[in-house]
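In: sequence-free structure coming up:
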C-alpha cells in the first residue's frame, strides 16, 4: 500500500468514526428528550437553577444580558454575513460557504422543528431577551454551538499558529458555555433545554463538518474511498484470520 492509499484509508476511518460518534449523541438526545417529556429532570433543573441564582445581582444581570445577545438571531446573522464574506471573497472556499449556510441556516430550521415537536413551555416569557415560543431545546445554545463551533473548525482547518488556535478554541468554547448559562440565569430556559441545545447543535455541526471534509477530501484524493479502505483493512483482516483457530483450519 502506498502513502496516498494509507492516508486515504485512515481519513475514511475517521469519517466513519465521526458518524458513529454523532449516532451516539443522537441516542443521548433522544434519551434526554424522553426524560424531559416524562418530567423526570426536575431535580436536575432545580439544582442548576438554584446554583446559578445564588450569584444574581444587578451587575450580573447586565453581564448575562450581553452574553445572551451574543447568541441571539440578529447577532449570529450579522456575524454569519461576515464569515461568509471571508469564506467566499478572501478564501474562495465554495464548499465552506455552502456548508456554513447549511449548518447555520439548517440549524435554525431544525431548532424550530424540535421546539414544535416537543412543545415544552418556558420557565418565563420575556420578549426583551428573545424568550418567546417553546423552550426545548434552547435555540441560543444550539445556534451558538453551531456558529462558534464552525468558526473554531475554520481556525483549526486553516492551520493558524498554535497559540491562535488555542486562544480561539478556549475563548469561543467559554463563550458557548456562558451563552447557555445566561439563558438559565435570565429565566429563558431550563438547564435541560440548554443541555439539549448543545447536544442537538453538536450533532448537526458534526454531520455538516463530516460531509464537508468528505467532499473536500474526495475531490482532492487520487484514491477512491472504498479502495483505500479495502487496502487499509485487507492486511489486518488476513492477519486476524490466521490467528483465529476456526478460520485458520
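Out: Good, I have the coordinates. Just so it is clear, the structure is predicted and the values come from calculations on it, not from any experiment. Numbers count the residues shown, from 1 in each chain.
In: hey, let's count contacts and neighbours off CA atoms from now on
Out: OK.
In: counting neighbours, which bits of the helix or strand hosting residue 109 end up buried?
Out: According to DSSP states H and E, residue 109 maps onto helix 94-118. Neighbour counts over helix 94-118 (16 or more other Cα atoms under 10 Å) mark 95-97, 99-100, 102-105, 107-108, 110-112, 114-115, 118 as buried.
In: same thing with stretch 227-234?
Out: By neighbour count with 16+ other Cα under 10 Å, stretch 227-234 contains the buried residues 228-229, 231-232.
In: could you point out which of those is nearest to residue 33?
Out: residue 229 (36.4 Å; Cα to Cα).
In: the closest one touches residue 9, doesn't it?
Out: Yes: look at residue 229 against residue 9 with Cα atoms under 8 Å: they come within range, at 4.5 Å.
In: all helices in the protein, in order from the N-terminus.
Out: Applying DSSP state H to the chain gives helices spanning 3-37, 42-53, 58-69, 73-85, 94-118, 139-157, 162-185, 191-220, 225-243, 245-248.
In: which one, of those, ends up nearest to residue 125?
Out: In terms of Cα to Cα, the element of those nearest to residue 125 is helix 162-185, at 11.8 Å.
In: please state the offset of that closest one from the chain centre?
Out: Chain-centre distance of helix 162-185: 13 Å, with Cα atoms, centre = their mean, to the nearest Å.
In: and here's the other structure:
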C-alpha cells in the first residue's frame, strides 16, 4: 500500500464514485421504464428538439449519428484491436479493448430484450429499428470513443496533440447520443441510460486495464 501514490488513490476514488453514480442512474431509469413511467423530460426534449429534414441541425445529425452506427463501430473496433496488438508492447490493451466492445454490445442487446421499450419513431435509415432502451448508439459511442480517449491519454506523448484528439473525441461522444433525440428515434431517457451504462462498463474495463498494467510493472521490478 505504501508504494501506491496519492494520484492513484484519487484516480480510484473518482472512478468508484463515478461508477456508483452512473450505475445508480441506470438502475433508477431502468426501474421506471419497467413500471411504464412517463417521463416529463422525454416530452420536454421531444418538443424542444423538433426539427424537420430541411433543418441544418437535422442534416448535421444525420451524418454524426453514423459515427455511432453498428457497422462502423464494429469494423473500427476490429481495426483498433489489431493495431493495438501489433503496435503496443502490452497485449492487454488489445484484449481489454475487445472485451470492452464485445461486452457492451452483449449488454445492450440483452437489456433491450428485457425492457422491450418501443421507440418514439421507427426510422430504418438511421438504425431506428428494434427496441429503444437503452440507446445502442449511446452505449457503443461511450464505450468505443471513451476507450479511445483513454488510449490517447496513455499512449500519445505530445501534450498539444493529446488534448486536441481528446477534445474532438469527447465532443463526438456527446454528439452521437444527442443526434438520436434530434432524429426522433430515441427518447431522451434512452440516451441517458445508454450513456450511464456505457460509462459504467467503460470504467470497469479501464480499471481492469490499469490493474493489468500495474501487475506488469510489478513483475519487472
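Out: Arrived safely. Source: prediction; values computed, not measured.
In: could you look over the helices of the first structure and pick the most buried one?
Out: Of the helices of the first structure, the one with the most neighbours on average (mean count of other Cα atoms under 10 Å) is helix 139-157, at a mean of 23.
In: so that one matches what in the second structure?
Out: The aligned range for helix 139-157 of the first structure in the second structure is 136-154, by TM-score structural alignment.
In: have a look at how far, on average, that stretch is from the first structure.
Out: Superposing on the first structure and averaging over aligned pairs (mean Cα distance after the TM-score superposition for the first structure), stretch 136-154 of the second structure comes out at 0.4 Å.
In: what does residue 16 of the second structure align to in the first structure?
Out: Matched to the first structure by TM-score structural alignment, residue 16 of the second structure sits across from residue 19.
In: nearest spatial neighbour of the residue most central in space within the second structure, chain-adjacent residues omitted?
Out: Centrality entry for the second structure: nearest residue to the mean C-alpha point is residue 142, 1.4 Å, by Cα atoms, centre = their mean. Spatial nearest neighbour of residue 142 of the second structure, chain neighbours left out: residue 198 (5.4 Å); criterion: Cα to Cα, 6 or more residues apart in numbering.
In: quick check: the one you found vs residue 114 of the second structure, distance?
Out: 17 Å (Cα to Cα, to the nearest Å).
In: kindly report the same for residue 79 of the second structure.
Out: Here the criterion is Cα to Cα. By it, residue 79 of the second structure lies 31 Å from residue 114 of the second structure.
In: cool, and residue 42 of the second structure?
Out: Separation of residue 42 of the second structure from residue 114 of the second structure (Cα to Cα): 21 Å.
In: and the contacts of stretch 152-164 of the first structure?
Out: Contact partners of stretch 152-164 of the first structure, identified using Cα atoms under 8 Å, 6 or more residues apart in numbering, comprise 165, 168-169, 172.
In: gap between it and the chain center?
Out: Worked out by Cα atoms, centre = their mean, stretch 152-164 of the first structure lies 17 Å from the chain centre.
In: ends of it, how far apart?
Out: One end of stretch 152-164 of the first structure sits 11 Å from the other (Cα to Cα).
In: what's the match for residue 62 of the second structure in the first structure?
Out: Using TM-score structural alignment, residue 62 of the second structure lines up with residue 65 in the first structure.
In: doesn't residue 129 make contact with its match?
Out: Yes: Residue 65 of the first structure lies in contact with residue 129 (Cα under 8 Å); the separation is 7.4 Å.
In: before we move on, back to that, closest one of the contacts of stretch 152-164 of the first structure to residue 35 of the first structure?
Out: The closest of the contacts of stretch 152-164 of the first structure to residue 35 of the first structure turns out to be residue 172 (Cα to Cα; 29.5 Å).
In: for that closest one, give me its contacts.
Out: Counting by Cα under 8 Å, 6+ apart, residue 172 of the first structure touches 148-149, 152.
In: where's residue 85 of the second structure relative to residue 78 of the second structure, distance?
Out: From residue 85 of the second structure across to residue 78 of the second structure, the span is 11 Å (Cα to Cα).
In: now swap in residue 11 of the second structure and tell me
Out: Distance, residue 11 of the second structure to residue 78 of the second structure, by Cα to Cα: 29 Å.
In: now do residue 38 of the second structure
Out: 39 Å.
In: now swap in residue 91 of the second structure and tell me
Out: Taken as Cα to Cα, the span from residue 91 of the second structure to residue 78 of the second structure is 15 Å.
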